[in-house]
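*Asks:* Got a predicted structure here, sequence first:
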Amino acid sequence: MIETTDALAEACQILAKSDFITIDTEFLRETTFWPELCLIQMASPDLEVIVDPLAKGIDLQPFFELMADSSVVKVFHAARQDIEIVFHLGNLIPHPIFDTQVAAMVCGFGDSVSYDQLVQKVKGVHIDKSSRFTDWSRRPLSEKQLDYALADVTHLRDVYLKLKEELEREDRASWLVEEMAILESRETYDMHPDDAWQRLKMRLRKPQELAVMKFVAAWREREARSRNVPRSRVLKDDAIFEIAQQQPKDTEALGRLRTIPKGWERSSAGSAIVEAVNAALALPKADMPQVPRHSHTPDGAASAVELLKVLLRLISEKHGVAAKMIANSDDLDKIAVEGEQANVPAMHGWRRELFGEAALKLIGGGIALRFAGKRIEAVEL
């Protein structure tokens, strides 16, 4: 393992000469808000390295400079958490990137295919997963554990080249642009605490309840970040929902809630929550969050959505693209109700060309679905 800054700088200089490098990280997050980086694995066609970010005195700056080098494509599988780590520690987003999980969906390998499944399909190699649940913060790591970690980037080289070739042959490289732009956006990883409530399942409907949920969730987000502990260690989601519904205006009322541990209301956290509740309730009603109003669903729309699902599956199978990449259930609902006016990804760009136009024809009576033998097919009328 690379354990010094000089060795890391030398390796990064060699890696920077390649057109692409594959990258993976191993981290722990069970007891912290921010992931604790434990290993960095990188490979080019000519070099394979494992970096120990926990080594005493090591400076990861050469690694961050490599991540910022726009002449080198950074290849990840399911990139989001790896990029989040780089963003948090280095305050940058790797660019340009290529996510093999997303590319695999475009190339017909199914929805959210795992790394080992993809390696099996592309290379016919079975990855030994017995080291999967290693505590990567412990030292020393065994040869078996290091071999497992390195396999996450060595096989990825061949997977990347295969997917890249497939995308170019099918003229689908541009289809990944939108997805990669989301992964390269700082907003994807730098969520403002005031927006934390939007991650919670929308069980509440009243503006006052939503306002309290927003303020309490923002307090929890800031607290979890400052203490570097998981959100649930600060306050569980169920407690936020109960606080939003009951709206305790003092610590005594807070202490009566079922989800609040006995005596917790007398802590500084309890006082902060009561303060957040009262601040939320003091907002003018016009400034309180509103639940988006869904347009009226006409009779028969549910049946139309079912037909759109069938059409989506037919097109997905025909073109070898994961249905999830083309449209989701919300997209289909909106297309069924709003038609041409539906502002969803499925009605723009390559998705519209592949599916959106056919969907409009189906709901407009221009396409029929019929049985042909034991199969269903779409027929233009």
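*Replies:* Perfect, I can see it now. Residues are numbered from 1 along each chain as shown.
*Asks:* all contacts plus neighbour counts: C-alpha atoms, from now on.
*Replies:* Noted.
*Asks:* any chance you could map the strands in the stretch 201-350 of the chain?
*Replies:* With strands called from DSSP state E, counting those that start in this stretch, the stretch 201-350 of the chain shows none.
*Asks:* residue ranges of the helices in it, please?
*Replies:* Secondary structure of the stretch 201-350 of the chain, counting by DSSP state H, counting those that start in this stretch: helices at 207-227, 231-234, 237-246, 251-255, 268-281, 301-319, 323-326, 329-338, 349-351.
*Asks:* Which strands and helices lie in contact with the longest one?
*Replies:* For helix 207-227, the elements it packs on are helix 231-234, helix 237-246, helix 268-281, judged by 3 or more Cα pairs under 8 Å, 6 or more residues apart in numbering; DSSP states H and E.
*Asks:* looking at the helices of the stretch 201-350 of the chain, which is buried most?
*Replies:* Most buried of those, by mean neighbour count (mean count of other Cα atoms under 10 Å): helix 207-227, with a mean of 22.
*Asks:* mind putting the helices of the stretch 201-350 of the chain in a markdown table, distance to residue 174 included?
*Replies:* A markdown table is the format used below for these (distance: least, Cα to Cα, whole Å):
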| stretch | distance to residue 174 |
| --- | --- |
| helix 207-227 | 36 |
| helix 231-234 | 37 |
| helix 237-246 | 39 |
| helix 251-255 | 53 |
| helix 268-281 | 45 |
| helix 301-319 | 16 |
| helix 323-326 | 14 |
| helix 329-338 | 21 |
| helix 349-351 | 9 |
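*Asks:* Which among those helices is found nearest to residue 160?
*Replies:* helix 323-326 (18.6 Å; Cα to Cα).
*Asks:* and the closest one, how far from the chain's centre?
*Replies:* The chain centroid and the centroid of helix 323-326 are separated by 15 Å under Cα atoms, centre = their mean, to the nearest Å.
*Asks:* ok, and here's another one to check against it:
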Amino acid sequence: MGSSTLFMPSSTVHLHRHDLPPDLKLGPMVAVDTETMGLNPHRDRLCLVQLSAGDGVAHCVQIVPETLGGRGADCPNLKQLLSDPATVKLFHFARFDVAILRKSLGVTVAPVRCTKIASKLVRTFTDRHGLKELCRELLGVDISKQQQSSDWGAAELTTEQLQYAASDVLHLHALWARLEALLVREGRLELAEHCFRFLPARGELDLLGYVEPDIFSH
């Protein structure tokens, strides 16, 4: 397993091929994001999993299929972390990420927090709940989405891709702190917790094709 490090002005990005190092400790809450070949979990493969302890350091695990000389889902350290009941996994739009991680790695990711759901529960005065908008409006941070549609299945990822991938997890802890305070203020934290607990099941429903028809509709 090879690793490389990219130093950015205010953060550090470690690229790990195939799995996390066995001795890596990321604390009780880990920000997580994924990059894939597309947005259809049945068709599009998982390429990268990004993680951060909220300390300005991002760890990116490149998932390479066996057909391309990699190890595929053979990443025991990553899978242990994602399924560890003592570690909270913090996402933005967890619904997609927990589904693709279930499909690609065979793990149920829990417990989960989602900044997008939190934003929709308390920021009802706006329909702007994207990560870029939340970072700008709540943290005063501008993140670039230029590399969002790039080729994440490439054998060698560019510096720009890694910078983009890291930005998706580096600010989630700060965002969650702001949004959790709003959930408490509006009396909706318990409701949010119920939503978060349902997310692994929502991912399973998506994988089974229950997007349309929605089983919760009339």
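*Replies:* Right, received. Where do you want to start? Keep in mind that this is a model prediction, so the values were computed, not measured.
*Asks:* After superposition, what is the TM-score?
*Replies:* In this superposition the chains share a TM-score of 0.78, using TM-score structural alignment, normalised by the length of structure 2; 194 aligned residues with a Cα RMSD of 2.7 Å.
*Asks:* ok so, going back, quick check: which of the helices of the stretch 201-350 of structure 1 is nearest to residue 185 of structure 1?
*Replies:* Closest of those to residue 185 of structure 1 is helix 323-326, at 19.0 Å (criterion: Cα to Cα).
*Asks:* Pull up the aligned stretch in structure 2 for the closest one.
*Replies:* Aligned by TM-score structural alignment, helix 323-326 of structure 1 corresponds to no residues of structure 2.
*Asks:* Which strands or helices does that helix pack on?
*Replies:* Judged by 3+ Cα pairs under 8 Å, 6+ apart, the packing partners of helix 323-326 of structure 1 are helix 301-319.
*Asks:* Could you check the angle the helix it packs on makes with helix 329-338?
*Replies:* 120 degrees (axes from the mean of the first three to the mean of the last three Cα atoms, to 10 degrees).
*Asks:* how distant is helix 301-319 of structure 1 from the center of its chain?
*Replies:* 25 Å.
*Asks:* Now do that helix: which elements does it pack against?
*Replies:* Against helix 301-319 of structure 1 (3+ Cα pairs under 8 Å, 6+ apart) you get helix 323-326, helix 329-338, helix 357-363, strand 375-380.
*Asks:* Using CSV, lay out those together with distance to residue 147 of structure 1.
*Replies:* CSV is the format used below for these (distance: least, Cα to Cα, whole Å):
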stretch, distance to residue 147 of structure 1
helix 323-326, 33
helix 329-338, 41
helix 357-363, 48
strand 375-380, 46
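*Asks:* Looking at these, which is nearest to residue 131 of structure 1?
*Replies:* Closest approach to residue 131 of structure 1 among these (Cα to Cα): helix 323-326, 30.5 Å.
*Asks:* Helices along structure 2, start to end?
*Replies:* With DSSP state H as the criterion, structure 2 has helices at 76-83, 94-105, 115-122, 131-134, 159-170, 172-185, 189-207.
*Asks:* For those, give me CSV that also has mean neighbour count and distance to residue 48 of structure 2.
*Replies:* As requested, those are exported to CSV (neighbours: other Cα atoms under 10 Å; distance: least, Cα to Cα, whole Å):
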stretch, mean neighbour count, distance to residue 48 of structure 2
helix 76-83, 18, 11
helix 94-105, 23, 10
helix 115-122, 21, 20
helix 131-134, 19, 18
helix 159-170, 21, 8
helix 172-185, 18, 17
helix 189-207, 17, 19
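*Asks:* mind putting those in TSV, distance to residue 15 of structure 2 included?
*Replies:* Below are the helices of structure 2 laid out as TSV (distance: least, Cα to Cα, whole Å):
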stretch	distance to residue 15 of structure 2
helix 76-83	13
helix 94-105	19
helix 115-122	25
helix 131-134	22
helix 159-170	8
helix 172-185	19
helix 189-207	27
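*Asks:* and of the helices and strands packed on helix 207-227 of structure 1, who's closest to residue 330 of structure 1?
*Replies:* helix 237-246 (24.4 Å).
*Asks:* equivalent range in structure 2 for that closest one?
*Replies:* Going by TM-score structural alignment, helix 237-246 of structure 1 sits over no part of structure 2.
*Asks:* same deal with stretch 357-377 of structure 1?
*Replies:* Under TM-score structural alignment, there's no match for stretch 357-377 of structure 1.
*Asks:* Now find how far off-centre that stretch is within its chain.
*Replies:* 33 Å.
*Asks:* got the contact list for the nearest residue to residue 139 of structure 2 once chain neighbours are set aside?
*Replies:* Closest residue to residue 139 of structure 2 apart from its sequence neighbours, by Cα to Cα, 6 or more residues apart in numbering: residue 175 at 7.1 Å. Contact partners of residue 175 of structure 2, counting by Cα atoms under 8 Å, 6 or more residues apart in numbering, are 115, 134, 135, 138, 139.
*Asks:* circling back: with respect to residue 55 of structure 1, which of the helices of the stretch 201-350 of structure 1 lies nearest?
*Replies:* helix 207-227 (23.8 Å).
*Asks:* matching residues in structure 2 for that closest one?
*Replies:* So helix 207-227 of structure 1 sits over no part of structure 2, by TM-score structural alignment.
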